[in-house]
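sequence first, predicted model second:
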Amino acid sequence: MPELPEVETSRRGITPHIQDKVFKHIIVRKSQLRWPIPDTLSTVLPGLKLDQVDRRGKYLLLSTAQGTLILHLGMSGNLRITQPDQAIHKHDHIDFIFADDTVLRFNDQRRFGAVLWTEKPIQEHALLINLGPEPLSEEFDANYLLARCQNRRAPIKNLIMDSQVVVGVGNIYASESLFLAGIHPNRQAGDVELATCQRLVAAIKTVLQSAIDQGGTTLRDFLNAQGKPGYFQQSLSVYGRNGQACLKCAEPIQQLKIGQRSSYFCDSCQR
């Protein structure tokens, strides 16, 4: 499933090709994704200039003077920059075509993604209004995390994967961050101290930035705007390495279900 680094990689990939260009028309081949694609897009988008391509959590925000397109890649979605005459692939559901014939093509095999439109202030949208801070922002620091941990009995891994606490720390990146910080994923959030939060915040920022720099993680479906995979999976320390030797101490990596998600950790290095 595309997480924050994959979505940010997509944002960076598509922005130079489409920002400041004018929408000419759209082609919708499959209107039913996670939610129906708004019928109004075919009439409201043509003639509008795309002013900005932003990201909030795992949502891509394509802003115009009249409103904002909200794109979500769901479980298997990807965006490609192409031309109108290039072959249509299976699961290519939507084409956003610009005045110079550049095409932003949305592909989603499982159709859990979303294409929505709002003319209201984007920060007030129901999908975004309750999101926590961006993990790479200054707002996400040790004092903030400590305050959110206090009196919480949930495992620390579940807490940092809660999008109302901090956005974009998916399962892979939570496991990798906790390993880097030396924190057991099942440790009760309410038991952590400020020093622990300092290590964890630093680890989350390091892991996510490294993943962005390497183009995200490709375990199944993710491709960037050029149709290429991300390479962070080659740097994974614990995720998916059950039974293999820990890169720090050589003890076997263990796997545990926490909150219905597979968690990978070293019982020797993480406390």
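All right, it came through fine.

alpha carbons only for contacts and neighbour counts from here, please
Noted.

show me the strands in the stretch 51-200 of the chain, by range?
Listed in chain order, the strands of the stretch 51-200 of the chain (DSSP state E, counting those that start in this stretch) span residues 52-56, 59-63, 68-72, 77-82, 92-98, 103-108, 114-118.

the closest residue to residue 125 other than its chain neighbours: neighbour count?
Among residues not flanking residue 125 along the chain, residue 118 sits closest, at 7.8 Å (CA to CA, 6 or more residues apart in numbering). Using other CA atoms under 10 Å, residue 118 has 15 other residues around it.

tell me the contacts of residue 118?
Residue 118 makes contacts with 67-70, 125, as judged by CA atoms under 8 Å, 6 or more residues apart in numbering.

highest neighbour count among these?
Among the contacts of residue 118, the one with the most neighbours (other CA under 10 Å) is residue 68, at 23 neighbours.

which secondary structure element is home to residue 207?
According to DSSP states H and E, residue 207 maps onto helix 194-213.

dropping in the other structure now:
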Amino acid sequence: MPELPEVETVRRGLVPAMEGATITAAEVRRPDLRWPLPERMAERLTGQRVTRLGRRSKYLLADLASGETLIVHLGMSGRILISGAMPGAFHHSHAARDKHDHVVLEMSSGARITFNDARRFGAMDLWPTEAIETHWLLSSLGPEPLGNAFNEDYLAARLKGRMTPVKSALLDQRVVAGLGNIYVCEALFRAQVSPRRKAGNIAEKRLRALVPVIRDVLTDAIAAGGSSLRDYRQTSGELGYFQHTFRVYGREGAPCPTPGCPGTIARIVQSGRSTFFCPKCQR
């Protein structure tokens, strides 16, 4: 599942093609993805100018001049690709339509935006922009980890007294939005905090230190274009490269990369997900 860095990478790739441009034609090639698509979706999109392209957690948000916002979730296998001529950017000719190209947007910028999703675990919806935070996918989300609302005081207060493992607590989208399995593993390693430790039993000083570490991990991942595991691609079709700098994720049995640590990266399962960590230096 693409996490915050992957979705932010896609957003940044789409901005030159979509932001300020008009959707001259919209083609919706099936009635549903993971859930039914909005009624009259093609009609409601055609002719609309994209006033802003944003992101909330793992969701892309395209604000339209009509006062609606197009919400896009990539799911497990969704990809958004840009083709066509775009001044000052990469150029890709329009490929032949694929059977998994479910939504296609022709933009006044000269770009074609294609949403391709082989397994159809992605989602799209249209919702009033002024009430976007009330949408059922967004209403319970916690603060953005790269925003000002996610700070040391907030995290310490939010995790105080919680008896769930700290990794599970950080994966709770109500606590902080957008974090997923990969980047929580990497952040806990950098902070030398065991993923098995109860969130409420971590010393406040160490808990506070997690905030800048989480931000650094996400910033590094965005700069690398995200992590290409299985289906994820950037809008240009290129792979992300952060997976080449993983310190623990997917490295079970490898020596701990911490200088002087004799530990070996271990793998356990927490809440049905693989957790990678060093039992020696993560306490």
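In hand now; what should we look at? As the structure is a computational prediction, the values presented were derived from the model and not from experiment.

need the TM-score between these chains.
Scored by TM-score structural alignment, normalised by the length of the first structure, the superposition of the two chains gives a TM-score of 0.96; 271 aligned residues with a CA RMSD of 1.3 Å.

now do the helix holding residue 207 of the first structure: distance to the chain's middle.
Averaging C-alpha positions (CA atoms, centre = their mean, to the nearest Å) puts helix 194-213 of the first structure 16 Å from its chain's average.

swap in stretch 27-44 of the first structure?
22 Å.

ok, now stretch 5-13 of the first structure?
Centre-to-centre, stretch 5-13 of the first structure and its host chain are 8 Å apart (CA atoms, centre = their mean).

what segments of the first structure are helices?
4-18, 41-44, 142-149, 156-160, 171-181, 194-213 (DSSP state H).

for residue 25 of the first structure, find the nearest of these.
helix 41-44 (6.5 Å; CA to CA).

how big's the offset between that closest one and the second structure?
By mean CA distance after the TM-score superposition for the first structure, the fitted helix 41-44 of the first structure averages 1.5 Å away from its aligned residues in the second structure.

which position in the first structure aligns with residue 137 of the second structure?
In the first structure, residue 137 of the second structure lines up with residue 127, judged by TM-score structural alignment.

that match and residue 13 of the first structure, how far apart?
Here residue 127 of the first structure is placed at a distance of 24 Å from residue 13 of the first structure (CA to CA, to the nearest Å).

which part of the second structure lines up with the helix holding residue 207 of the first structure?
With TM-score structural alignment as the criterion, helix 194-213 of the first structure aligns to 204-223.

that stretch vs the first structure, mean deviation?
So stretch 204-223 of the second structure averages 0.9 Å relative to the first structure (mean CA distance after the TM-score superposition for the first structure).

what comes into contact with that stretch?
Residues contacting stretch 204-223 of the second structure (CA under 8 Å, 6+ apart): 4-6, 8-9, 145-146, 150-153, 155-156, 183-184, 186-188, 190-191, 193, 227, 242.

drop anything exposed from the residues you listed.
The neighbour-count criterion (16 or more other CA atoms under 10 Å) marks 4-6, 8-9, 145-146, 150-152, 155-156, 183-184, 186-188, 190-191, 193, 227, 242 among these as buried.

which residue packs closest to residue 78 of the first structure, ignoring adjacent ones?
Nearest non-adjacent residue to residue 78 of the first structure, counting by CA to CA, 6+ apart: residue 107, 5.4 Å away.

correct me, but the one you found touches residue 75?
No: the criterion here is CA atoms under 8 Å, and residue 107 of the first structure misses it with residue 75 at 11.2 Å.

and the two? Which one has more around it.
Legend: neighbour count by other CA under 10 Å for residue 107 of the first structure and residue 75, higher for residue 107 (22 against 18).

what residue of the second structure takes the place of the more buried one?
Under the pairing rule here (TM-score structural alignment), the equivalent of residue 107 of the first structure within the second structure is residue 116.

check contacts around its match.
78-81, 100-103.

residue 263 of the first structure too?
171, 175, 185, 239, 255-257.

overlap between the residues you listed and the second structure?
Cross-checking these against the second structure gives 171, 175, 185, 239, 255-257 as conserved contacts, using both residues aligned by TM-score structural alignment, their matches' CA atoms under 8 Å.

which one of the residues you listed is nearest residue 41 of the first structure?
For these, the residue nearest residue 41 of the first structure by CA to CA is residue 171; the value is 33.7 Å.
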